[in-house]
Structures are given as C-alpha cells and as structure tokens.
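In: Generate a structure from the sequence data that follows.
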Amino acid sequence: MRALPQTTVNEMSASQQHYVHLLELYLDNNPIRLTDDVTDVVMGVNTFTAGGHLLDFQHDGDGNAMNISTVTVTLSGVDQAMIAAALQYQFVGRRMVVWRVYFNAAGTMLQPFILFDGRSDGPATEDDPASGTCTIQLRASGHFIDFERVRGRLTNHDAQQVFFPGDKGFEYVPQLGKEIQWGGK
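Out: All right, here's what the predicted structure looks like:
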C-alpha cells in the first residue's frame, strides 16, 4: 500500500472529485508529456500538454505492488509531430509513467502520485483515411512482468519432446524424487 498525503486521501473520498492523468514517455532527450485535462498542467518544471490527444488508458493491477501490471494508452487526434515520433523512435523498452493528480475544491493541485511506471512494448497505429484520423495505442508492462518467468529450458520429458520428439532421456526424471542441478553437486 502506498503512502499518500492526507489531503489527497481526503480528496479521493470526497463526493465530487477533480483529477487528471499525466503521461510521460521518455524518448531519448525528447520526452513526450501529455494530460487528459482541458488545459496544460505544470508539475515542477515540466509542462504536460493538453491537446485532447490523451484519449484513454486502461490499467490493471497496482503499480506499487510486485505483480504483473500493464497499461494501454490510447492517443487520438494525433498531430503530425506525434505520428513522426511514433515512426521515428524505437519504443520498445522506453520508460512510460502515468500519474494521477487530484485538485481540491479551490483548484489547487495536490501532490501527484504514480499509477504506473514501466517499459513500453511499442506503439500500434491505426489510420482511417476516410476520416483523416490516426489513433496510436501505446502498451507498456511493469518492471516485474517477467518476474515469475522460468528462464532457460526445463529438464522434464514434455519440454524435451518440444525440441527432440521421441527422445526418452528425461522420461524417468519424475521418479528420481529430487531436483537435478546440472554442473552442481
């Protein structure tokens, strides 16, 4: 559980809430910063541009926990500079951060917090020549997406059959009752 300031917690439980999302995509020395707010949002020294481009994002999991967490950001009505960036840069492995910022009743920005921090899996573009629009979807995965993935090859009969059909070398391994460490004692 992340520790949020009490002012943010109070605003989150208010009957009427005003919050916006901020997107940071790090592309070399040219980070893209967008917001889904109707006006630009300044956070520190960074300005998040409101151009109506940040249409939607879907997030699963808690970005602060050690679990598989992904986010898909949909950018619509994208201008030529954004399309050029999507075609020019190698997106795979680039850092993507999604923030949430609450505003109190007076319109003062409260402390932002990170909803998601991970690495981009790359963009998918969809052009509609009839309407002249372009939509870009950016998908990213959390840092622990491969945390539970087993590396290397398994030493069991079924895994061996994938690479060497008919080989019987690992057929009786389950009957040994112990784990074999190759190169170990």
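
In: Only C-alpha atoms from now on, for both contacts and neighbour counts.
Out: Fine.

In: Give the buried residues for stretch 118-138.
Out: G118, R119, S120, D121, G122, P123, C134, T135, I136, Q137, L138 (16 or more other Cα atoms under 10 Å).

In: any idea how far Y19 is from D36?
Out: Distance, Y19 to D36, using Cα to Cα, to the nearest Å: 10 Å.

In: next one: G122
Out: Applying Cα to Cα to G122 and D36 gives a distance of 21 Å.

In: and G44, how many neighbours does it have?
Out: By other Cα atoms under 10 Å, 6 other residues sit near G44.

In: Once you drop chain neighbours, what's closest to I114?
Out: Excluding the flanking residues, the one nearest I114 by Cα to Cα, 6 or more residues apart in numbering is W99, at 4.4 Å.

In: What separation do you get for the one you found and V92?
Out: For W99 relative to V92 (Cα to Cα), the value is 20 Å.

In: repeat for P112
Out: Taking Cα to Cα, one finds P112 at 26 Å from V92.

In: Before we compare anything, build this one as well:
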Amino acid sequence: MTRALDGSTIAAITAGHVPYLFFVQMDFSQPLRVCSAGYDIDWNGATWVGLGTLGSIEPIQEQASLEAIGVRLTLSGVPTDLIAITLGEQYQGRPCQIWFVPLREDLQLAGQPVRIFSGRMDTMDTEVGETATITVSAESRMVSWDKARSRRFNNEDQQSRYPGDRGFEFVPQMVDRQLLWGR
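Out: Here you go, the predicted structure:
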C-alpha cells in the first residue's frame, strides 16, 4: 500500500537514531486510546494515555493480493480503571487502529502519525492485577470479503438501514400485478 509521508516524517526516519511512538485506539463505547510514550500525549483532538511501553505488536504485514491480514498486540501497564470498559462490553467487530510516528530529539512528534493498521477486534484476553495486560487479535476488513450479505429488496430491510425511506414501500403490491404493455 502506498502511503504519503510528509517531509518532516521522511527526514526523521532517515536519521541515524530514530525514537518513535505507537498510538493504539480500540473503539469500545468509550474509545481506549493509548500510546507507547511514558507520558500522556494530546494528538488528533484526544488525550492518549502513555503506558511507557505497549508490550508488543506482532510485525504488521501488507499484501498486494486480496488477502486478510491480522495483527496481535499486547498492551501492558493499562490502568485498571480503563479495563472496566474492556471487560463489560461486546468488542468483536469493533474498530482497532495502530499509528506510527517518529519523534524529534526533544521527544515531540516529528510529523503526522502514519496509520499502519486498521481492522476489527476479534479476540481479547485480559489479565488484571495492579495494572492490567490486554492481548488483542485484530483482523483486517478483508476477513469479511467472502461472507454472504443478507440484504433483501423489501421495505423492512430498507427501513432497518434507512429509516423513513419509502423506496420499497409498494414492492409487495407489485409482485403479482399484471402489467399490459403496448396498448
């Protein structure tokens, strides 16, 4: 996948020593936003909780073919008050995103973070102690490529997706209607 990088990001990653950060967002009812910094960072209109270290992120692969690619990441040191969100909600199929950004010498962002993964959460294991560890497996959106879509051309299905739309309201009346053409 081709990505556009700004000049400051290119300059930072071609330097001799490159400090960097990862941002991870998991969308529960209240998004869980964490980063690999040892301090909280304000970026993209939100405050990202600094964990100091994220734990681990499996190497993220990219394919030129239409193939589902997943990632497994471990977030360690998550404050226990943020864990209540993850334990009490349905998480499968919810968005999960990972960004990467190099840092300047003063440990500030060297450019705009680059999204390196965007997918949906699949499985999650949580270990709770003084701090918590979350291990999440996420799949790219391509995993649903082969799934059959169960859409119907009827009013009920249309109303579930677009309430108030009357486009299929009279379809049942037209099923057995005799139409005479050419008179």
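
In: check contacts around the residue nearest to I114 of structure 1.
Out: Residues in contact with W99 of structure 1 (Cα atoms under 8 Å, 6 or more residues apart in numbering) are H21, L22, L23, P112, F113, I114, L115, F116.

In: likewise G50 of structure 2?
Out: Taking Cα under 8 Å, 6+ apart, one finds V34, C35, S36, A37, G38, Y39, D40, I41 in contact with G50 of structure 2.

In: Likewise for A138 of structure 2?
Out: Here A138 of structure 2 is in contact with G70, V71, R72, C96, G119, R120, M121, D122, T123 (criterion: Cα under 8 Å, 6+ apart).

In: Please, where are all the strands along structure 1?
Out: Taking DSSP state E, the strands of structure 1 run over residues 18-25, 32-35, 41-43, 46-48, 54-60, 70-76, 95-103, 113-128, 133-142.

In: buried sites along the first one?
Out: Burial within strand 18-25 of structure 1, assessed by neighbour count using 16+ other Cα under 10 Å, is assigned to Y19, V20, H21, L22, L23, E24, L25.

In: same question, the fourth one
Out: For strand 46-48 of structure 1, the neighbour count (16+ other Cα under 10 Å) marks F48 as buried.

In: how close does it sit to structure 2?
Out: Its aligned residues in structure 2 lie a mean 0.8 Å from strand 46-48 of structure 1 after superposition (mean Cα distance after the TM-score superposition for structure 1).

In: residues making contact with that strand?
Out: L22, L23, R33, L34, T35, D40, V41, V42.

In: what's it aligned against in structure 2?
Out: Mapped onto structure 2 using TM-score structural alignment, strand 46-48 of structure 1 spans residues 46-48.

In: Could you give the separation of that stretch from the chain centroid?
Out: With Cα atoms, centre = their mean, to the nearest Å as the basis, stretch 46-48 of structure 2 stands 16 Å off its chain's centre.

In: Check stretch 50-59 of structure 1 too.
Out: Taking Cα atoms, centre = their mean, the mean C-alpha location of stretch 50-59 of structure 1 is offset from the chain mean by 14 Å.
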